[in-house]
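Asker: Okay, predicted coordinates and the sequence, questions at the end:
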Amino acid sequence: MSAIDTIELLARSEHRVRILDLLCENGTLEKHVLGDRIDASRTTIGRNLDALEEQGWVSRTNGTCTITRQGELVAEAFADLVSEVELTDKLRSFMRWVPDDTLDLDLSLLAESKITLAQPGDPYAMINKQVQLIKETEWYRVVLPFTGLHATEAANEQIVGNGAEGELVVEPDIAELYCSAQEYADLWGEMEATGRLELFAYDGTLPYSLGVFDDTVQIVVAEDDEPRALLETTNETVREWALEQYRRYKRHADGFSVS
């Protein structure tokens, strides 16, 4: 059998996977114990044990089933494969909008992340989630290729009204908007006046919105400045990565003022 055939032999039967998992956990089990823990007939269990034994993954002696070292390796590798596929499925709706080669991060670190998408009945789900986090944040660092008045109002409320502190790195057209559009200029001007806000213009294109809000990281990916997916995580390694990304963009940005 080829490697693909061998994988298929295991993947097409949840009972075989379950048997290997149970034997991995316990090393050795009586056949009747397997029957008690698996929702299948004795005939089905016996037939699947035959297949596993034929592959050298399980050995049987007088009704006792023992996993072999080869079986342990296969079970561990298969579990890793399942985890990778599950992670890929989870991240698909987010990663499809990430520009190629711009997310230099071990994706396994995002296994516990939460993804929010615009929904037919809730088109502002991402915006609402981001605004809510801003309203709860005391310290933030954000890289911003697009903007919105609702989030700006929330930032103003936190910095002016609640003593929060922040820094933003934005694209040049966003910097121009903040300075020229009165509704933005008034809000950012008030924030600047507190001494707790710094603004920087990055001379280039930013691939996505990346923000560190206290202990939480948010990444918002967009298409033509239209947000498509928001990913949120509290993974500390991802937070360290996000802060380094922020510092990298800031090093290539110039400070500016809206006043």
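Answerer: Yep, that arrived. As the structure is a computational prediction, the values presented were derived from the model and not from experiment.

Asker: When you work out contacts or count neighbours from here on, use the C-alpha atoms and nothing else.
Answerer: OK.

Asker: Which elements pack onto the host helix or strand of Glu84?
Answerer: Using DSSP states H and E, Glu84 sits within helix 69-95. Judged by 3 or more CA pairs under 8 Å, 6 or more residues apart in numbering; DSSP states H and E, the packing partners of helix 69-95 are helix 14-26, strand 226-233.

Asker: Check it against this one:
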Amino acid sequence: MESALAEIEFLALSSNRVMVLESLAEEPHTRSELADATGASQPTLGRILRDFEERRWISRTGREYAATATGRLVADGVTDLLAIMETESKLRPVMEWLPADVMGFDLGRLRDATITVPSRTRPSAPVKRVNEALEHAEEVRVCSHAFNEGTLKTVRERVVAGRQRFNGVFSRAAIDALAEDDVLRVRLCELATAESATIRRHPEEIPIAITIVDGRVYLLVRDDDGVLQAAIDTDDPEVLSWARSVHEEYWNAATPLEPDAL
């Protein structure tokens, strides 16, 4: 194990080593091509190539260098580890609130996700991120423990205008909160009676807030006090498949919202 850790340290201490090995794992390169691809100087490249040849990670044919089978194995492992660490670093600020226990996909699928957090100047940035997507969406599916005023306003306007299809399933508490406000109750009724919208009420608390906007998933993350901490969005196919299955699960267990009952 110690020798393996030493090899990991050997690579990790130099971004040039990682870039050279990844480049050679993709296709053969000359030293000049490696210099152009990595920005490393010729003396640095010379040391790196000698070290790699000693480890039998690369071989040379004429003027070209290429990764060996074991070199490609190491390159693949380093690439995977870098992706994992980049994803972890991105998620670290919101990890304590992430509902990982109900997220049925590999967190590595969030590598390219966009994470929007509130700031002092933009405290509502996560909600705004979602609402901006809703303003142009043709098909929306929501599964949530909350239905905020801004989202209701945006969705109602587009649905009533015939520019959006909406299927939302909400916890009973979310519906009741809207029904307590005269203005919001009217908007909710208008949405519920629109031809291209269907709203269902789930009898229990929904522990997650998912919005599927066309082919993109938006996950709202809240802390234990219910304060919004982040919006995470991605178009990763596995995350999208998971979000659709969660929506379907809660949808099937819910009952249609009857506007007369509000």
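Answerer: Nice, I can see it. Since this is a predicted model, take the numbers as computed values, not measurements.

Asker: TM value for the aligned chains?
Answerer: Here the superposed chains carry a TM-score of 0.86, computed using TM-score structural alignment, normalised by the length of the first structure; 258 aligned residues with a CA RMSD of 2.5 Å.

Asker: Just put the helices and strands packed on helix 69-95 of the first structure in JSON lines and tack on distance to Ser108 of the first structure.
Answerer: Compiled in JSON lines, these are given as follows (distance: least, CA to CA, whole Å):
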{"stretch": "helix 14-26", "distance to Ser108 of the first structure": "22"}
{"stretch": "strand 226-233", "distance to Ser108 of the first structure": "12"}
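
Asker: Give me whichever of the ones you listed is most buried.
Answerer: strand 226-233 (a mean of 19; mean count of other CA atoms under 10 Å).

Asker: I'd like the next helix or strand past it.
Answerer: helix 236-251.

Asker: residue nearest the centroid of the second structure?
Answerer: Ala113 (3.2 Å; CA atoms, centre = their mean).

Asker: Helix, strand, or coil at Gln218 of the first structure?
Answerer: Judged by DSSP: H, G, I helix; E, B strand; the rest coil, the three-state class of Gln218 of the first structure is strand.

Asker: That one reaches Glu232, doesn't it?
Answerer: Yes: judged on CA atoms under 8 Å, Gln218 of the first structure makes contact with Glu232 at a distance of 4.6 Å.

Asker: number of nearby residues for Glu84 of the first structure?
Answerer: By the criterion of other CA atoms under 10 Å, Glu84 of the first structure has 15 neighbours.

Asker: same question, Asn252 of the second structure
Answerer: 11.

Asker: can you map out the strands along the stretch 1-150 of the second structure?
Answerer: Applying DSSP state E, counting those that start in this stretch to the stretch 1-150 of the second structure gives strands spanning 29-30, 58-61, 64-67, 114-116, 139-144.

Asker: helices or strands up against the shortest one?
Answerer: Contact partners of strand 29-30 of the second structure among helices and strands, from 3+ CA pairs under 8 Å, 6+ apart: strand 64-67.

Asker: Next, the mean deviation of the strand it packs on compared to the first structure.
Answerer: Superposed on the first structure, strand 64-67 of the second structure shows a mean distance of 4.2 Å to its aligned residues (mean CA distance after the TM-score superposition for the first structure).

Asker: residues touching the aligned partner of Tyr140 of the first structure in the second structure, list them.
Answerer: Under the alignment defined by TM-score structural alignment, Tyr140 of the first structure corresponds to Val140 in the second structure. Val140 of the second structure makes contact with 134, 164-168, 211-214, according to CA atoms under 8 Å, 6 or more residues apart in numbering.

Asker: can I get these in a markdown table with neighbour count, secondary structure and distance to Arg244 of the second structure?
Answerer: Shown next, in a markdown table, are the contacts of Val140 of the second structure (neighbours: other CA atoms under 10 Å; DSSP: H, G, I helix; E, B strand; the rest coil; distance: CA to CA, whole Å):
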| residue | neighbour count | secondary structure | distance to Arg244 of the second structure |
| --- | --- | --- | --- |
| Leu134 | 21 | helix | 17 |
| Gln164 | 20 | coil | 18 |
| Arg165 | 20 | strand | 15 |
| Phe166 | 23 | strand | 14 |
| Asn167 | 18 | strand | 12 |
| Gly168 | 22 | strand | 12 |
| Thr211 | 22 | strand | 10 |
| Ile212 | 26 | strand | 8 |
| Val213 | 23 | strand | 11 |
| Asp214 | 16 | coil | 11 |
